[in-house]
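In: what's the 3D shape of this:
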Amino acid sequence: MADKHIDDLSGVETTGHEWDGIRELNNPLPRWWLWTFYGTILWALVYTVLYPAWPMLTDATSGVLGYSSRAELAADVGAAKAAQGVVLEKISSSSLEDILADPQLSQFATAGGAAAFRVNCTPCHGTGAAGGQGYPNLNDDEWLWGGDVNAIYQTISHGIRDTVDPETRISEMPAFGDMLQPEEIRQVATYVISLTSVPQDPSLAEAGKQVFIDNCASCHGENAEGNRDLGAPNLADAIWLKASTEAEIANQVRSPKHGVMPAWTGRLGDTAVKQLAVYIHSLGGGE
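Out: Next comes the predicted model:
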């Protein structure tokens, strides 16, 4: 005891530790803290007996209660799927108009379609469905094949230029580089760009209009406003999919690019395609 240091101010024994002249008092821990600590140890021991706890080489101790979080999760997932199955069956047997008219079905289909869109459609159309170069924006009201829910369903279901699906949508713009002279292609590109902006040489627009009428109006219409039956885009609205500059338009006339959208019914099933159609229709551009 003679070697023990006693603090002069508090009269409490110190631990013998010292840092820069500061000594640590050897106060005992509060009883409530000690009993709480002992309680946690006891709780841990009881827990390891009742529940899975100790890892072994190929498994873990199962506990005397036989509890399994994986089994509980599987049961919860099964119950959720069973609950969803009733609604999914109703969606499967309902028309798109009936789904939209039923608030519960519409809400469920929209949520399911949003999930399916994120997994399958965002690589091309983007997370916000705003599209990009060569991929259409699904938020606006400009649709190549029509924007009502049935037209959207048809497009998703059978795709565009899908070589496997016999009901796929097909629109093939011919390569006019084999039909028109380079000057005629320049003229028609000038005319097309003049519909929404100022061309480099406006004097070519009049001749380009005649080239357009002779070669392009059968698909795009005399006023270049497109034709949904053929998937021909409106060229007079300043919304461009494959080209937007005069040079790009000329290249598209000369040697057009044709995108391909897969048919999704065979991959996702008809019910999921219905949900996708309802979701895309709900984005704001659906008619």
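
In: can we go C-alpha only for contacts and neighbour counts from here?
Out: Will do.

In: span of stretch 130-137 from start to end?
Out: Taking C-alpha to C-alpha, to the nearest Å, the first and last residues of stretch 130-137 lie 4 Å apart.

In: before we go on, could you also do this sequence so I can check it against the first one:
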Amino acid sequence: MAVEQQERDSHTGYLTTGHEWNGIKELNTPVPRAVYFFLTLAVLYAVGYWILMPAWPLGATYTKGLLGIDQRNVVAESLKAAAADRSVWTRKIETESFAAIQSDPKLMQIVRSTGNTLFGDNCAACHGRDAMGGPGFPNLTASPMLFGDQAEQIFNTIRVGINSPHADTRVSQMPAFGRDKMLPRADVLKAATFVYSLSHKEAKNLDPATVEAGKKIFAANCVSCHGDDAKGNPELGAPNLTDAFWIYGGDLDSIDTTIWGGRQGHMPTWEGRLSELDRKILTLYLLDKRRASP
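Out: Presented below is the predicted three-dimensional model:
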């Protein structure tokens, strides 16, 4: 009876299943041969993988497979090879001079890659990811370094820090001439006007008498650190006041605030946090960025 009730589709010749949805009847079509083919391939691949590769857990161990491949050993060998490769260039950077390393393109490529990571992890929080600094933090790619731009000077600054707890720390402090009543308010503004004029030669709205009076105040109070020419002193961490680079701002109000309230920047010592190799790489990285800066 069931066979006699089955209906055959007039277009395809396939029997129907007896299911119908809104006038659409379901055909009882066979599974395509391609499906059986790929299922067979999948089964053969799985069986082959189980035989050749580590696959099944067996309590405290597992089936090793005929190929004996162990990913732990693969990773261990990869790490061993990486360490061996690293030891070659780390030894060169540790032993060769800054100049020799800078003249070696392959080493400098490693310095740029490794230094970028070191700088991002340790220095970018203050100096910015691009090392161009911001208010209160110097631009390391262009501005003169307070304690010198030479490789050894930069390396040592990274090592001991500035106003840090290190016994050999660099020390740099701008006195608060106004707040500590070393100069009256009017004299602070005169000195600020003179300092402003040094790096803004084009300024035309400055009173010449105020600038001249500020020059005398500067000579009496500031030259011991910044020099007679106001170009600073790397030994004391006193910045050049005649260029366009300012840590706390070079406009008249910012200069006035600096003279009035003083400044005391801080840079941590990295001797206990970074290895000598890492500090040398950072030094080379900064020198490279300064060389590449327009």
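
In: skipping adjacent residues, who's closest to residue 285 of the second structure in space?
Out: Excluding the flanking residues, the one nearest residue 285 of the second structure by C-alpha to C-alpha, 6 or more residues apart in numbering is residue 115, at 5.4 Å.

In: close enough to count as contact, the one you found and residue 287?
Out: No - counting by C-alpha atoms under 8 Å, residue 115 of the second structure stays clear of residue 287, with 10.9 Å between them.

In: and stretch 16-32 of the first structure, how far apart are its ends?
Out: End-to-end distance for stretch 16-32 of the first structure, by C-alpha to C-alpha: 26 Å.

In: typo on my end, stretch 56-76 of the second structure
Out: End residues of stretch 56-76 of the second structure are separated by 22 Å (C-alpha to C-alpha).

In: related to what we said a few turns ago, and the residue nearest to residue 285 of the second structure, helix, strand or coil?
Out: Three-state call for residue 115 of the second structure (DSSP: H, G, I helix; E, B strand; the rest coil): helix.

In: which position in the first structure aligns with it?
Out: Superposed on the first structure with TM-score structural alignment, residue 115 of the second structure falls opposite residue 113.

In: wait, what's in contact with its match?
Out: With contact set as C-alpha atoms under 8 Å, 6 or more residues apart in numbering, residue 113 of the first structure has these partners: 272-280.

In: now residue 213 of the first structure
Out: residue 222 are the contacts of residue 213 of the first structure under C-alpha under 8 Å, 6+ apart.

In: from residue 178 of the second structure, how far out is the counterpart of it in the second structure?
Out: Alignment note: residue 213 of the first structure maps to residue 219 in the second structure; criterion TM-score structural alignment. Applying C-alpha to C-alpha, the value for residue 219 of the second structure to residue 178 of the second structure is 17 Å.

In: do residue 96 of the second structure as well
Out: Look at residue 96 of the second structure and residue 178 of the second structure: by C-alpha to C-alpha, they are 49 Å apart.

In: which one's more surrounded, those two?
Out: residue 178 (21 against 12; other C-alpha atoms under 10 Å).

In: which non-adjacent residue is nearest that one?
Out: The shortest distance from residue 178 of the second structure to any non-neighbouring residue, by C-alpha to C-alpha, 6+ apart, is to residue 260 (4.1 Å).

In: check which helix or strand covers the equivalent of residue 40 of the first structure over in the second structure.
Out: Superposed on the second structure with TM-score structural alignment, residue 40 of the first structure falls opposite residue 42. Counting by DSSP states H and E, the element that carries residue 42 of the second structure is helix 33-52.

In: ditto for residue 108 of the second structure
Out: helix 105-122.

In: pull out the buried residues from the helix or strand just after that helix.
Out: Later in the chain than helix 105-122 of the second structure, the nearest helix or strand by DSSP H and E is helix 124-127. Using 16 or more other C-alpha atoms under 10 Å as the burial criterion, the residues of helix 124-127 of the second structure that qualify are 124, 126-127.

In: and helix 124-127 of the second structure, which stretch of the first structure?
Out: Going by TM-score structural alignment, helix 124-127 of the second structure sits over residues 122-125 in the first structure.

In: just give me the mean distance for the matching stretch relative to the second structure.
Out: Using mean C-alpha distance after the TM-score superposition for the first structure, stretch 122-125 of the first structure ends up 1.4 Å from its aligned counterpart in the second structure, as a mean over the superposed pairs.

In: just checking, what's the longest helix in the first structure?
Out: Looking across the first structure with DSSP state H, the single longest helix is helix 69-93.

In: and the helix or strand following that helix, what does it pack against?
Out: As assigned by DSSP H and E, the chain's next helix or strand after helix 69-93 of the first structure is helix 96-101. Applying 3 or more C-alpha pairs under 8 Å, 6 or more residues apart in numbering; DSSP states H and E, we find helix 96-101 of the first structure packed against helix 103-120, helix 270-281.

In: if we use 10 Å, what do you get?
Out: Using 3 or more C-alpha pairs under 10 Å, 6 or more residues apart in numbering; DSSP states H and E, the elements in contact with helix 96-101 of the first structure are helix 69-93, helix 103-120, helix 149-158, helix 270-281.

In: tell me the contacts of the spatially most central residue of the first structure?
Out: Closest residue to the average C-alpha location of the first structure: residue 118 at 2.3 Å, with C-alpha atoms, centre = their mean. Counting by C-alpha atoms under 10 Å, 6 or more residues apart in numbering, residue 118 of the first structure touches 125-129.

In: try it again at 7 Å.
Out: residue 127 (C-alpha atoms under 7 Å, 6 or more residues apart in numbering).
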